[in-house]
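Engineer: sequence first, then the predicted structure:
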Amino acid sequence: MRFVLKSKLKGLKGDIKEWNKAEYWNMEMRLVSLREDIEELDAKSEMGILTMQEVGDRMLKFAELWRLWKSKEAMLLQRSKSKWLKEGDANSKYFHKCIKSRAPRNGIKTLNVGNKWVYEVGD
């Protein structure tokens, strides 16, 4: 039973790799291209020379841009989770950075002791 499942998963691996390459391989280039196309159409729109076809194209491009942004966000989230699961506590560089950035805010600068404000240890 395990061997059958393992062999099916191995067979599926190549197909998934091809799909992943087709879908996500040049995602950054596609995002840049879509942004540039939308900016170009927006400039035409500001000049008042945008046709109905171009309005429809802009809507489609914006929908595709939004879909790619969401996919990229989900992919980055999955990568960070998998890195955390794989490395566990060894992935503490991020957490130490967070703690260090909060240290100045967490420090006690003054205390009110008996209706008197204490600013330094010797006061």
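Structural biologist: Perfect, I can see it now.

Engineer: hey, let's count contacts and neighbours off CA atoms from now on
Structural biologist: Will do.

Engineer: pull the contacting residues for the residue most central in space within the chain.
Structural biologist: What sits nearest the mean C-alpha location of the chain, by C-alpha atoms, centre = their mean, is E73, with 3.5 Å. Residues near E73 by C-alpha atoms under 8 Å, 6 or more residues apart in numbering: none.

Engineer: so which bits of the one helix or strand K70 maps to are buried?
Structural biologist: Using DSSP states H and E, K70 sits within helix 52-87. Across helix 52-87, burial judged by 16 or more other C-alpha atoms under 10 Å covers E54, R58, K61, F62, L65, L68, K72.

Engineer: just send the residues you listed back as JSON lines, with distance to E40 too.
Structural biologist: Shown next, in JSON lines, are those (distance: C-alpha to C-alpha, whole Å):
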{"residue": "E54", "distance to E40": "11"}
{"residue": "R58", "distance to E40": "10"}
{"residue": "K61", "distance to E40": "12"}
{"residue": "F62", "distance to E40": "12"}
{"residue": "L65", "distance to E40": "14"}
{"residue": "L68", "distance to E40": "19"}
{"residue": "K72", "distance to E40": "23"}
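
Engineer: okay, now the one to match up with it:
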Amino acid sequence: MSRLDRFMVSEKWCVSWPNCIQVAHQRGLSDHVPVVLDVDNANWGPRPLQWHQQHFKNLDGKILEAKNQISSLDIKGEEAELLEEEVKELHDLSVQLHSMARVQTSMNWQKARMNWVREGDANSKNFHNMMSSRQRRNAIHLVHVDGVLVEGVQNIHTAVYNHYSSHFRALDVLRPGVDGLNFRKLSYTQAASLVQSFSLEEFKQAVWDCESFKSPGPDCFLGWLHV
């Protein structure tokens, strides 16, 4: 460790936290050692992860045992009517089995995520197995076309091309048009009046028609101020 790989503490710090310790981890590819300052004031017992591991230890065996007990009660129920206590036990076992199954699924998912984070992008055997599995799932080995099984790369290419080309092909169909319809049209005089300049009287009339509470225009003045 170098002089940079340490904590600077004072006497007052040591008095306030006498149980503080400095933990150095492996430096890996870095030139410096990661240092963690830890304060162990009290021992609170096993950590949640350790409790979780102890509580769900041998989860597969517990699930198998619950399945065997449920199967035994089901067989007994086919031969004779179950007692009230046995019906309650069967219900409790079903609830426990579903609960343990959910926990097992969650743990397997977390283990898979941890395994992928640890070995996924490291060009490891697990990475290549995952990529091979994904490639197998994405591969198209055969398709059904009009009830006929089509195999082979070239045959599948042709079937896919024909399927989409038949959907997006332009068809010669009779489409409705506007030919033969008589629309009302403007005369040349009316059309010319649409582009002619406004007269001074029209400007005055538009301003005079503005109410006093109209919103300001682009110049921040109300219409009634323009006289």
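Structural biologist: All right, it came through fine. What you see is a predicted model, and the numbers here were worked out from it, not measured in a lab.

Engineer: how about the residue nearest to the centre of the first structure, what's its match in the second structure?
Structural biologist: In the second structure, the residue matched to E73 of the first structure (TM-score structural alignment) is T105.

Engineer: how about the helices in the second structure?
Structural biologist: Under the criterion DSSP state H, the second structure contains helices at 11-16, 48-55, 59-79, 84-119, 125-138, 153-168, 188-193, 200-208.

Engineer: nearest to D38 of the second structure, of these?
Structural biologist: Closest approach to D38 of the second structure among the helices of the second structure (C-alpha to C-alpha): helix 11-16, 12.5 Å.

Engineer: so where in the first structure does the closest one end up aligned?
Structural biologist: Using TM-score structural alignment, helix 11-16 of the second structure corresponds to no residues of the first structure.

Engineer: so what touches that helix?
Structural biologist: Taking C-alpha under 8 Å, 6+ apart as the rule, helix 11-16 of the second structure contacts C20.

Engineer: ok, now how distant is V103 of the second structure from N68 of the second structure?
Structural biologist: As judged by C-alpha to C-alpha, to the nearest Å, V103 of the second structure and N68 of the second structure stand 19 Å apart.

Engineer: count the residues that sit near G45 of the second structure.
Structural biologist: Look at G45 of the second structure: counted by other C-alpha atoms under 10 Å, it has 8 neighbours.

Engineer: from V39 of the second structure, how far out is it?
Structural biologist: 15 Å.

Engineer: same question for L73 of the second structure.
Structural biologist: Counting by C-alpha to C-alpha, the gap from L73 of the second structure to V39 of the second structure is 54 Å.

Engineer: neighbour-wise, which of these two wins?
Structural biologist: The neighbour comparison of L73 of the second structure against V39 (other C-alpha under 10 Å) goes to L73, with 17 against 12.

Engineer: which one in the first structure is aligned with the more buried one?
Structural biologist: L73 of the second structure maps onto L41 in the first structure, by TM-score structural alignment.

Engineer: could you do K88 of the second structure as well?
Structural biologist: By TM-score structural alignment, K88 of the second structure lines up with G56 in the first structure.

Engineer: could you report the separation of that match from I16 of the first structure?
Structural biologist: In this view, G56 of the first structure and I16 of the first structure are 32 Å apart by C-alpha to C-alpha.

Engineer: next one: L77 of the first structure
Structural biologist: Using C-alpha to C-alpha, L77 of the first structure is found at 19 Å from I16 of the first structure.

Engineer: one more: K70 of the first structure?
Structural biologist: To I16 of the first structure, K70 of the first structure is 20 Å away according to C-alpha to C-alpha.

Engineer: with A63 of the first structure instead?
Structural biologist: Going from A63 of the first structure to I16 of the first structure by C-alpha to C-alpha gives 25 Å.

Engineer: repeat that for M47 of the first structure.
Structural biologist: From M47 of the first structure to I16 of the first structure the distance is 45 Å (C-alpha to C-alpha).

Engineer: neighbour count winner among these two?
Structural biologist: I16 (12 against 9).

Engineer: what do we get in the second structure for that one?
Structural biologist: Aligned partner of I16 of the first structure by TM-score structural alignment: P48.
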